[in-house]
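K.L.:
One predicted model, sequence on top.
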Amino acid sequence: MKANQLLKSTIIKMQLVCICATIIMITSPYNIFAQSKTKVQKASGSRIEDSYTANDYYLYNKSGEMTGQKGSLRASSTGITLGTDADNLKITLKVNQTPAFEVIRGVNGDPTFFGPGTGWTRYIGAGPLAFFTRNRGMVNASDIPQVFVASEGQVGIGTNLSAVKSDNLNKYNLFVMKGVLSEDYAIGPKDNWADYIFKKDYSLLTYIDLEKFISINGHLPGIPSAQEIKSNGYSLHDMNVKLLSKIEELTLYSIEQQKEIIALKKSLEKHQLLEIRLRKLENSKK
């Protein structure tokens, strides 16, 4: 008997708790999931209001009556929308009450992403980062991004680096499709240059050996073949060194040729002098 009375008492208490909880949920100013058109006024003039349809909910932060379905925050079955039609729209994310990141409606209505701090603004992803410019919101898996940043830090412009050979990925950090147009271009300091050609112990090929090498290989010594360039490309700095070495070798060949020309001229002058003397002797005998 006592057990039945205790059970009935417990059920009645649970029912009372459920009724109280339901009343609190319906009348609370934080109830954004109400299915009615009731507008609930919070303290300080802010308002949380349900939508005029059953599936959309709006959070307002304005005083006075609102008309239509425009709000600062909208939650629906298609996602969450932040923002109003105001020209000075700004969404600020704060960490410890300090602005960490802002999305601003900037010049001409352009969206502007702003890091208000004086330090770095970091964009971090566990995988690669891809940036697209499209007239439509979505992209296909096969679309090539305008800018691509690999997990290891390599940057591709107009390429996702999938066609780049692993050797080149290990050697370089920037890959640009179609080419680069620049008013100036510089290469950082390097410790290898082609001045070794002018050292006294440098062995310059003879004309005979040079001609033989070209006839067999079809390219200059020390210069990659057309097939090598087609397969592997080339380093701009390394190629500059190689081309300069050939210019310096040509300079040495020119100096050597000039010495031979001068020697031949002197020899020719001597022969001409001898020829003149011989003619004079022959004429004197006559």
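P.N.:
Yep, it's here.
K.L.:
going forward, measure contacts between C-alpha atoms and count neighbours the same way
P.N.:
OK.
K.L.:
Can you pull up the most central residue in the protein?
P.N.:
Central residue of the chain (C-alpha atoms, centre = their mean): V155, 4.2 Å from the mean position.
K.L.:
Could you list which residues are in contact with it?
P.N.:
By C-alpha atoms under 8 Å, 6 or more residues apart in numbering, V155 lies in contact with V147, F148, V149, N173, L174, F175.
K.L.:
run the last query once more with 7 Å
P.N.:
F148, V149, N173, L174, F175 (C-alpha atoms under 7 Å, 6 or more residues apart in numbering).
K.L.:
Repeat that for I23.
P.N.:
Applying C-alpha under 7 Å, 6+ apart, no residues qualify as near I23.
K.L.:
what's the spacing between it and L16?
P.N.:
Using C-alpha to C-alpha, to the nearest Å, I23 is found at 11 Å from L16.
K.L.:
What of F131?
P.N.:
Distance, F131 to L16, by C-alpha to C-alpha: 56 Å.
K.L.:
and if you look at G79?
P.N.:
36 Å.
K.L.:
These two: which has the busier surroundings?
P.N.:
Set G79 next to L16 and count neighbours by other C-alpha atoms under 10 Å: L16 wins out with 12 against 8.
K.L.:
ok, back up a step: mark which of the contacts of V155 are part of strands, please.
P.N.:
F148, V149, L174, F175 (DSSP state E).
K.L.:
wait, which of these is closest to R105?
P.N.:
F148 (25.7 Å; C-alpha to C-alpha).
K.L.:
wait, what's in contact with that closest one?
P.N.:
Contacts of F148 by C-alpha under 7 Å, 6+ apart are L129, A130, F131, V155, G156, I157, T159, N160.
K.L.:
Make JSON lines from these and add distance to S254 and secondary structure to it.
P.N.:
As requested, those are exported to JSON lines (distance: C-alpha to C-alpha, whole Å; DSSP: H, G, I helix; E, B strand; the rest coil):
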{"residue": "L129", "distance to S254": "54", "secondary structure": "strand"}
{"residue": "A130", "distance to S254": "54", "secondary structure": "strand"}
{"residue": "F131", "distance to S254": "54", "secondary structure": "strand"}
{"residue": "V155", "distance to S254": "45", "secondary structure": "strand"}
{"residue": "G156", "distance to S254": "45", "secondary structure": "strand"}
{"residue": "I157", "distance to S254": "45", "secondary structure": "strand"}
{"residue": "T159", "distance to S254": "46", "secondary structure": "coil"}
{"residue": "N160", "distance to S254": "48", "secondary structure": "coil"}
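K.L.:
Please compare the first structure with the one that follows:
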Amino acid sequence: MKKVILLSLILGFFFIQKSNAQNPVGFPDGITVGTPTVTIPAGSSYKMAVAGGIITEKIRVATNGTTFWADFVFDKSYKLRSLNEVAKYIKLNKHLPDVPSTAEVTQQGIDLANTQAILLQKIEELTLYVIEQNKKIERLNKKVRQLSKN
């Protein structure tokens, strides 16, 4: 079984705690890294607060079996907004439909898994718009060729 060494800085002393993947070392109140100005909100389910940035080579966001991923966009029952509807929404709200506003992000932060799903939804919608535009261009080119023959 792979051993994990957890190095904790508590009250200025280093303690090395060994644990295995089956029984990781627990910190019931969570872990705070950095200055004391960053805290874990009382009553939240968060387990770590970090002041400053985090550098890592890889992050995996576990979604615990949720089914919110954006593939629903390709379902035949999905109602894709017209580009005119999207333009009106943007003019009125100053952001894309289904995308949080600056005020919402400032107040609530960003949930990485949810944001990735929203961005994928927008990419998939854009793909459907491009496919439709391509069909229109092909129809117009066909008409131009027919008219140029006459």
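P.N.:
Thanks, I have it. Model, not experiment: these values are computed from the prediction.
K.L.:
Could you get me the TM-score between them?
P.N.:
The TM-score (TM-score structural alignment, normalised by the length of the second structure) is 0.75; 127 aligned residues with a C-alpha RMSD of 2.2 Å.
K.L.:
TSV for the contacts of V155 of the first structure, including distance to L268 of the first structure?
P.N.:
TSV is the format used below for the contacts of V155 of the first structure (distance: C-alpha to C-alpha, whole Å):
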residue	distance to L268 of the first structure
F148	70
V149	70
N173	61
L174	60
F175	60
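K.L.:
Would you mind checking those residues for buried ones?
P.N.:
Buried members of the contacts of V155 of the first structure, scored by 16 or more other C-alpha atoms under 10 Å, are F148, V149, F175.
K.L.:
what number of residues lie near the residue nearest to the last one when sequence neighbours are not counted?
P.N.:
The shortest distance from F175 of the first structure to any residue other than its chain neighbours is 4.7 Å, reached at G156 (C-alpha to C-alpha, 6 or more residues apart in numbering). Here the neighbour count serves as a burial measure; for G156 of the first structure (other C-alpha under 10 Å) it reads 22.
K.L.:
Might one say that G156 of the first structure is in contact with F131?
P.N.:
No - distance between G156 of the first structure and F131: 10.5 Å, which falls outside the contact criterion (C-alpha atoms under 7 Å).
K.L.:
what's the overlap in contacts for the two?
P.N.:
V147, F148.
K.L.:
all helices for the second structure, in order.
P.N.:
For the second structure, the helices defined by DSSP state H occupy 83-93, 102-108, 112-149.
K.L.:
N84 of the second structure pairs with which position in the first structure?
P.N.:
N84 of the second structure maps onto I208 in the first structure when the alignment is built from TM-score structural alignment.
K.L.:
Contact partners for the residue nearest to F175 of the first structure?
P.N.:
Contacts of G156 of the first structure (C-alpha under 7 Å, 6+ apart): V147, F148, V149, L174, F175, V176.
K.L.:
The fourth one reaches Q154, doesn't it?
P.N.:
Read that as L174 of the first structure. Yes - assessed by C-alpha under 7 Å, L174 of the first structure is found in contact with Q154 at 5.9 Å.
K.L.:
intersection of neighbour lists for the two?
P.N.:
With C-alpha under 7 Å, 6+ apart as the test, L174 of the first structure and Q154 reach no residue in common.
K.L.:
Tell me how far Y172 of the first structure lies from E228 of the first structure.
P.N.:
On the measure of C-alpha to C-alpha, Y172 of the first structure and E228 of the first structure end up 18 Å apart.
K.L.:
With the second structure overlaid, how far apart is stretch 250-267 of the first structure on average?
P.N.:
With mean C-alpha distance after the TM-score superposition for the first structure, stretch 250-267 of the first structure departs from the second structure by a mean of 0.6 Å once superposed.
K.L.:
so where in the second structure does that stretch end up aligned?
P.N.:
Under TM-score structural alignment, the match for stretch 250-267 of the first structure is residues 126-143.
K.L.:
in the matching stretch, what's buried?
P.N.:
Y129.
K.L.:
Grab the longest strand from the first structure for me.
P.N.:
Counting residues, the longest strand found in the first structure (DSSP E) is strand 98-105.
K.L.:
What is the neighbour count of V38 of the second structure?
P.N.:
14.
K.L.:
Kindly report the same for the one 4 residues further on.
P.N.:
When neighbours are defined as other C-alpha under 10 Å, A42 of the second structure has 8 of them.
K.L.:
same thing with L278 of the first structure?
P.N.:
Neighbours around L278 of the first structure, by other C-alpha under 10 Å: 12.
K.L.:
And whichever helix or strand it is part of, how far out from the chain middle?
P.N.:
Secondary structure from DSSP states H and E places L278 of the first structure in helix 236-285. Distance, stretch centre to chain centre, for helix 236-285 of the first structure: 57 Å (C-alpha atoms, centre = their mean, to the nearest Å).
K.L.:
same deal with stretch 77-97 of the second structure?
P.N.:
20 Å.
K.L.:
follow-up on the earlier one: can you match the contacts of G156 of the first structure up with the second structure and say which hold?
P.N.:
With the contact criterion set to both residues aligned by TM-score structural alignment, their matches' C-alpha atoms under 7 Å, those that also touch in the second structure are L174, F175, V176.
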